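# A predicted structure for the sequence below; I have some questions about it.
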Amino acid sequence: MAIDNAADLIKDHEGFRSDVYEDTTGNLTIGWGHKLPPGSDVQTVTDEQAKKYFDDDYRVAAGTAAQFVSNYDSLTTARQAVLIDMAFNLGRAGLAGFVNFKRALEAEDYEEAARQMLDSRWARQTGRRATEDAAIMRSGTFN
C-alpha cells in the first residue's frame, strides 16, 4: 500500500477485520481498529459501517492531534499524519502522556521526538507501527 496521507497510514497500521476481535489490550475491536463499547453485540461489520466507524474515529484523532502541539500547522503533512496515527491508536489521554515527545516537537527537534516515541511502552506494544512512525517523524516524509 502506498502511504500518501494519514488515513492510509492508519489503515496500513490497523489492518481491516470485518469480524470482532480482541486487540492487544483486550478491547473488542472491528473494522480498522474501531473499539466497540462494553456490552456491544456487534459481531461483523459491512464495508459501509466500517467506513463510518473509521471516518468518525479519524475525525476525533485528527482533532486530538491538532490540539496536541502549538506548532501543528507548521509540521509537514507526514509529521501531522504520525500525530493523527498516534492519536487514533492511543486516544487523547494516551497521547497526552508523551510529554517529552511534545516538548521535542514544539522545539522542532524531530530526532529527539522520534527517540521519545521509541522509548515508550507504546513502541514496545506496537512494534512496526512505532518504528515506521518514528522514521516518518525523523524525515518529515512518507518515503
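Arrived safely.
# from here on, contacts and neighbour counts on C-alpha atoms
Fine.
# tally of neighbours for Arg79?
Using other C-alpha atoms under 10 Å, Arg79 is surrounded by 25 other residues.
# and the nearest residue to Leu118 once chain neighbours are set aside, how many neighbours does it have?
Sequence neighbours aside, Ala130 is the residue nearest to Leu118 in space, at 6.5 Å (criterion: C-alpha to C-alpha, 6 or more residues apart in numbering). As a burial measure, Ala130 scores 23 neighbours (other C-alpha under 10 Å).
# take the one below as the second:
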Amino acid sequence: MNKEEVLAYITPKTAEFEGFSSVVYKCPAGYDTIGYGRNIESHPLSQREREQLQNGEISKEVAMEWLKKDLEQRYYLACDFAWFRDLDNTARAGAVVDMIYNLGLSGFKRFKKFIESMNKRDYIKAVMELEDSAWFNQVGRRAKEISKMIQMGV
C-alpha cells in the first residue's frame, strides 16, 4: 500500500463528503469548522494558516492544501495499527483514513469491534459493525460509501 496512492484516492472523496465552506460554521457535532471539514477547535489553525485567511475566509485552493495535509497526518495515525500497515487495498486504507479524519482518532478507537474485524480481514463483519453504529446513521451517504470501500475494496 502506497501512501501517495491512498491520499490521492481518498482526498477528493473526503472533500465531497465534507463539502466546502469558506467561512467558519458549526458542524453537526457543534464544533467550529472551516474549509473541507477542518475542526478548528480540536485542530487549531497555525499562525501560517491564520495568515492564509482573507477577511476570515478561506479559498478552495487553500482549504484543499489544508485537507491534504490533515489527511496525511491521519494516514500516519492509522499506521499505528499493524493491520492498517498490512492492508493491500487502497480503497480500504482510504476509508480508514477518512474515518479518522471524520471521527478523530479517539472516536475511531471506539469502534473496537470494527477494528477487531479489520485486524482479522473480515471485511463483511467490519461493515456490519459500522452499520450497527450511531455514526452510520448520522453521516448518511458517507457511511454507505465507506462501507462499500471496506467491503468491496473499491
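Nice, thanks for sending it over. Everything numeric in this text was worked out from a predicted model, so none of it was measured.
# ok, back up a step: so the residue nearest to Leu118 of structure 1 sits in a helix?
Yes - counting by DSSP: H, G, I helix; E, B strand; the rest coil, Ala130 of structure 1 is part of a helix.
# ok, it - contacts?
Counting by C-alpha atoms under 8 Å, 6 or more residues apart in numbering, Ala130 of structure 1 touches 117-118, 122-123.
# most neighbours out of these, which is it?
That'd be Met117 among the contacts of Ala130 of structure 1, by other C-alpha under 10 Å, with 22 neighbours.
# average offset between whatever helix or strand that residue lives in and structure 2?
Counting by DSSP states H and E, the element that carries Met117 of structure 1 is helix 110-118. With mean C-alpha distance after the TM-score superposition for structure 1, helix 110-118 of structure 1 departs from structure 2 by a mean of 0.7 Å once superposed.
# the residue most central in space within structure 1 - nearest residue in space that isn't next to it in sequence?
With distances taken as C-alpha atoms, centre = their mean, the residue of structure 1 nearest its centroid is Asp85 (2.0 Å). Distance criterion C-alpha to C-alpha, 6+ apart; nearest residue to Asp85 of structure 1, sequence neighbours excluded, is Ile10 at 5.5 Å.
# counterpart of that neighbour over in structure 2?
By TM-score structural alignment, Ile10 of structure 1 lines up with Thr14 in structure 2.
# what about that match, is that helix, strand or coil?
For Thr14 of structure 2, the assignment made with three-state DSSP gives helix.
# next, work out how far apart it and Lys125 of structure 2 are.
Distance, Thr14 of structure 2 to Lys125 of structure 2, using C-alpha to C-alpha, to the nearest Å: 23 Å.
# more neighbours: these two, which one.
Taking other C-alpha under 10 Å, Thr14 of structure 2 and Lys125 do not tie; Thr14 has more neighbours (24 against 17).
# do you know how far that one is from Asp122 of structure 2?
Counting by C-alpha to C-alpha - Thr14 of structure 2 and Asp122 of structure 2 are separated by 24 Å.
# what does Gln73 of structure 2 give?
As judged by C-alpha to C-alpha, Gln73 of structure 2 and Asp122 of structure 2 stand 26 Å apart.
# show me what Ile40 of structure 2 lines up with in structure 1.
So Ile40 of structure 2 corresponds to Leu36, using TM-score structural alignment.
# thanks a lot, see you next time.
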